[in-house]
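In: Return a 3D structure for these sequence lines:
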Amino acid sequence: MAIPTIGTTSYPRFWFARICSTISFQMAAVAIGWQVYALTHSTFALGMVGLAQFLPMLCLTLIVGHTADRFNRKTIISICQIVEATTMATLALASFLHRLHPAGIFVAVSLLGAARAFESPSTQALVPTLVDESLVPRAIALSASANQTASIVGPALGGLLYALGAPIPYTLCAVLFATASILSSTIRSRRITPPKTPVSAASLFSGIHYIRARKNILGAISLDLFVVLLGGATALLPAYARDILHTGPWGLGLLRLAPAVGALATSLYLGRHPIHTHAGRKMFIAVIVFGMATVVFALSRNVLLSMGVLCVLGCADVVSVVVRSSLVQLETPDDMRGRVSAVNSLFIGTSNQLGEFESGVTASWFGIIPATILGGLGSIVIALVWMRLFPGLRKLESLSPNATKLDTPDVDPIESPQPL
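Out: Predicted structure coming up:
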């Protein structure tokens, strides 16, 4: 894959750091998921992995957003990646000594969740400062390509290396997180440091009020929240691989790889051919396709068919991601991007973990297949309802800076935020 050259010379370093960090995270997801299921044989325990990652993000949302707007974002990212590297090194050592208990894994996952809570909004807010505004949709698409490239390599490596022993993927994760930290520390952006205003309830809640006052942003973020919450089939992949498709860790790696392949192809295409028309409509269509692919996956008993529909699922998901992320970043001023991105991460990023918990619980109640089918059908229903609730989002044409800024606020949440 060609190295992206848009924007400043720091963008390639950002891109490689994103690859290293995401490879590590994806490898860890495969290794941790398989190890937890091997130790417990419980879908509920798989759901608890998602909950353990979600709770720190939920508790820290308001703090991390304000931190990303007050301090150097690249420094925040670098520190978080050091914490992640240390956590993975600890898991590697505990696994090597055969002293790793499921409770210890949940603690480690919670630490990863806390680090990701700071890292994710800082990363989102950093992208627009590396390129001109007109290049933001391309930069986000190429950033997604880095994420998906890593999501292809990571699960495959995680599954293959775990077959050689749990300490091996954990050790490589630690090395890659440390590499990402070094790369992140060398990034330079054009951001002007905002005044160090005192921390107050109004400033902490301003990100929430900013989103609430802009219906297009609220609609896009809440749509993805509910869709991911209902359609979190990836949390059940260890159970599908082992009990339904009857494969080993390598099969789990391939299943996790499939959606990343589709997403990578789509993100590379969108990096060269940004969405210029019917952006809102295309996002809703993508969500409906996502739900349909989830249902087909639930009914599949063939590994190749399962991989195919997961690939389609990945294609649909990245269209929604690029439209939503471009809309949020273009419509938010730089001194608010940290707080808005933190709320976005809570609604979107952490909904993946909460969705994993929901999938694990419903699977333990109704069974793996019925729970996945219900999630896919629920995603389709949510998309149809949101098309009626947010007509402006459905009619959104372009992702150009001028087009997204037409979503005028009902109130001015920056000047006069009120506590919820």
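In: going forward, measure contacts and count neighbours with C-alpha atoms only.
Out: Fine.
In: my guess is E84 contacts L112, does it?
Out: Yes - with contact defined as CA atoms under 8 Å, E84 reaches L112; the gap is 5.8 Å.
In: Compare those two (neighbour count), which wins?
Out: Neighbour tally, E84 and L112, criterion other CA atoms under 10 Å: the higher count belongs to E84, 29 against 25.
In: which helix of this structure spans the most residues?
Out: helix 10-40 (DSSP state H).
In: Determine how far that one lies from the middle of the whole chain.
Out: On the basis of CA atoms, centre = their mean, to the nearest Å, helix 10-40 is displaced by 12 Å from the centre of the chain it belongs to.
In: just stretch 106-125 next, same as before
Out: The chain centre lies 11 Å from the centre of stretch 106-125; the measure is CA atoms, centre = their mean.
In: What residues of that stretch count as buried?
Out: Within stretch 106-125, the residues that count as buried by 16 or more other CA atoms under 10 Å are 106, 108-125.
In: got the contact list for A279?
Out: With contact taken as CA atoms under 8 Å, 6 or more residues apart in numbering, A279 is in contact with 323, 395-399.
In: and the residues you listed, which are buried?
Out: Neighbour-count burial (16+ other CA under 10 Å) applied to these gives 323, 395-399.
In: how close does the residue nearest to I368 when sequence neighbours are not counted sit to L51?
Out: Once its chain neighbours are removed from consideration, I368 has its nearest residue in L236; the separation is 7.4 Å (CA to CA, 6 or more residues apart in numbering). Using CA to CA, to the nearest Å, L236 is found at 14 Å from L51.
In: which residues are common contacts for the two?
Out: Overlap between the neighbourhoods of L236 and L51 consists of E356, taking contacts as CA under 8 Å, 6+ apart.
In: Let's compare: structure for the following, please.
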Amino acid sequence: MEEIVKLKKATYHLWTFTISKLISIFGAQVYAFAISFYILQLTGSATSFATNLICSILPRTLLAPFAGYAADKYSRKGIIIGAQIASSLAIGGLLIFSINAELSLIAIYITTVILSITSTFSGVTFSSSMTGLVDEARIQKAMSLNQMSISFATIGSPAVGGILYGTVPMPVFLGIYLTASIIAVILESTMNFKLFATRKEVVEGAPKESMLQSIKEGFKYLMKQPTIKVIIFISLIVNFLFGAFQVGYSFILIEKLKLDPVHFGYTEMAFAIGMLLMSIYFSSAKELKYPLLVSKWSIVGTGFLLGAIATPLLMNMSYFGTVVFYIIVLFVFGVSMMITNTPIMVMMQKTIDDDYKGRVFSILETGSMALMPLGMVVFGFLYDVLSAELILITSGVLLVATVLVLARPSVIRKAHPELAKRKVETTPDPQPE
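Out: Model (predicted):
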């Protein structure tokens, strides 16, 4: 009877978590979209726009290890609700400021920093809490629903942000975002983060680790997990090389091929739709037996897609053909990203000890957030001095080579020993002469 009650609560968590994430992510992306327009309209300066991006990225990079420590040592529910309340207060403060005076860059930058800090603590803690919120059999469904929320927000937020920014004053806009944030707090407060948790009980009188010692222990734990270590190394390299796509894609389509902004928007929408459809599939599909193997070949496919982006630069294609080509490529790109990420995230959720999840996910967060801007800077420079075709094809080759080396057959066999056993069982015995 108790098990049935827990499963019902887990089902409630699935949908509450999804709605909460959809509201908070959608609100954050609409806010980011509108505030970017506001900064550019207010100053006309790319430097001011870039400063706001730095205010968003830098706190996430620096504070992720501390967020991981907090997620492993303190109440995860308390951290998530506290972070969401802090977000609401920051938005409320900016709302009051906008009513009494015109928004200044300093006020926007401070709010961006606070929102970045709170989203770091909330994001790392939510990632660490997944196995405590839902039963093991539905972790893939939970991860897929989370990604579905992100995809919906990615598709809808530019349109909603554009409509709101063009039709309502900034105080009304901020009031809508504040309302969404408060709803997210209410939903999160009804969730039981310890439902399926397997964290060790704190023993009274036991010597306490310092924060630095605890973070070091997280690194030590990671170094003793060869499969997880490989996954994180692959993730970091993929994040860096993905800069070739992030910088080059817009540059090629807008500057080189002169695509209409509306048609460029269609290609970006195709990317989000690919992710969304694959999220829906994974939310109802059976869990994959060999997630690392599936992700390996999905990354190989992504490497080929990265090189394929250069195709219209290498051969003559009509304008219509170019638009259709990029819509198809970006759709497949979105699908391949989900095939890469979802199985790996499920594997990490099930493999990493509950007491170390926060610190391991924070290491991944720190590395990713550091390498993404680095990749964008490096590739931004390279696109100014080398041909776009050469950069994309080389990046694709490096991506394929990296995953083939790091996820070589011996690593796959360690991650999935049952796969090696299955091969032995299906190998026919030699026939006597």
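In: overall similarity of the pair, as a TM-score.
Out: Here the TM-score of the superposed chains, computed with TM-score structural alignment, normalised by the length of the first structure as the reference length, equals 0.78; 394 aligned residues with a CA RMSD of 3.9 Å.
In: Of all pairs in the buried ones among the contacts of A279 of the first structure, which one spans the longest distance?
Out: With distance counted by CA to CA, no two of these lie farther apart than V323 and K395, which are 12.9 Å apart.
In: what do the two both touch?
Out: Taking CA under 8 Å, 6+ apart as the contact rule, the neighbours common to V323 of the first structure and K395 are 279-280.
In: Report the mean deviation for the longest helix of the first structure after fitting onto the second structure.
Out: Here helix 10-40 of the first structure, set against the second structure after superposition, deviates by a mean of 2.6 Å using mean CA distance after the TM-score superposition for the first structure.
In: Tell me the helices and strands packed up against the helix or strand following that helix.
Out: Tracing the chain C-terminally past helix 10-40 of the first structure and defining elements by DSSP states H and E, one meets helix 43-70 next. Packing contacts for helix 43-70 of the first structure, counted by 3 or more CA pairs under 8 Å, 6 or more residues apart in numbering; DSSP states H and E, involve helix 10-40, helix 102-126, helix 201-212, helix 334-344, helix 350-366.
In: how far does helix 43-70 of the first structure sit from the chain's center?
Out: Once both centres are worked out by CA atoms, centre = their mean, helix 43-70 of the first structure turns out to sit 12 Å from its chain's centre.
In: do the same with stretch 35-47 of the second structure
Out: On the basis of CA atoms, centre = their mean, stretch 35-47 of the second structure is displaced by 26 Å from the centre of the chain it belongs to.
In: Please list the outside residues in contact with that stretch.
Out: Contacts with stretch 35-47 of the second structure, where a contact means CA under 8 Å, 6+ apart, come from 48-49, 105.
In: for the residues you listed, which one is nearest I234 of the second structure?
Out: Top of the list for closeness to I234 of the second structure, among the contacts of stretch 35-47 of the second structure and by CA to CA, is F49 at 31.0 Å.
In: Please enumerate the helices of the stretch 201-350 of the first structure.
Out: 201-212, 215-230, 237-239, 249-272, 279-299, 303-330, 334-344, 350-366 (DSSP state H, counting those that start in this stretch).
In: nearest to A92 of the first structure, of these?
Out: A92 of the first structure lies closest, by CA to CA, to one member of the helices of the stretch 201-350 of the first structure: helix 249-272, at 17.6 Å.
In: corresponding residues in the second structure for stretch 114-134 of the first structure?
Out: The alignment of stretch 114-134 of the first structure onto the second structure (TM-score structural alignment) spans residues 117-137.
In: just stretch 57-74 of the first structure next, same as before
Out: Residues 60-77 of the second structure are matched to stretch 57-74 of the first structure when aligned by TM-score structural alignment.
In: mind listing what's buried in the matching stretch?
Out: Within stretch 60-77 of the second structure, the residues that qualify as buried are 60-73, 76-77, counting by 16+ other CA under 10 Å.
In: Check what contacts stretch 128-136 of the first structure and list those residues.
Out: With contact meaning CA under 8 Å, 6+ apart, stretch 128-136 of the first structure is reached by 6-8, 10-11, 127, 139, 188-191, 326, 329-330, 400-401.
In: ok, now with 7 Å
Out: Residues from elsewhere that reach stretch 128-136 of the first structure, judged by CA atoms under 7 Å, 6 or more residues apart in numbering: 6-8, 11, 189-191, 326, 400-401.
In: With that, I have no additional questions.
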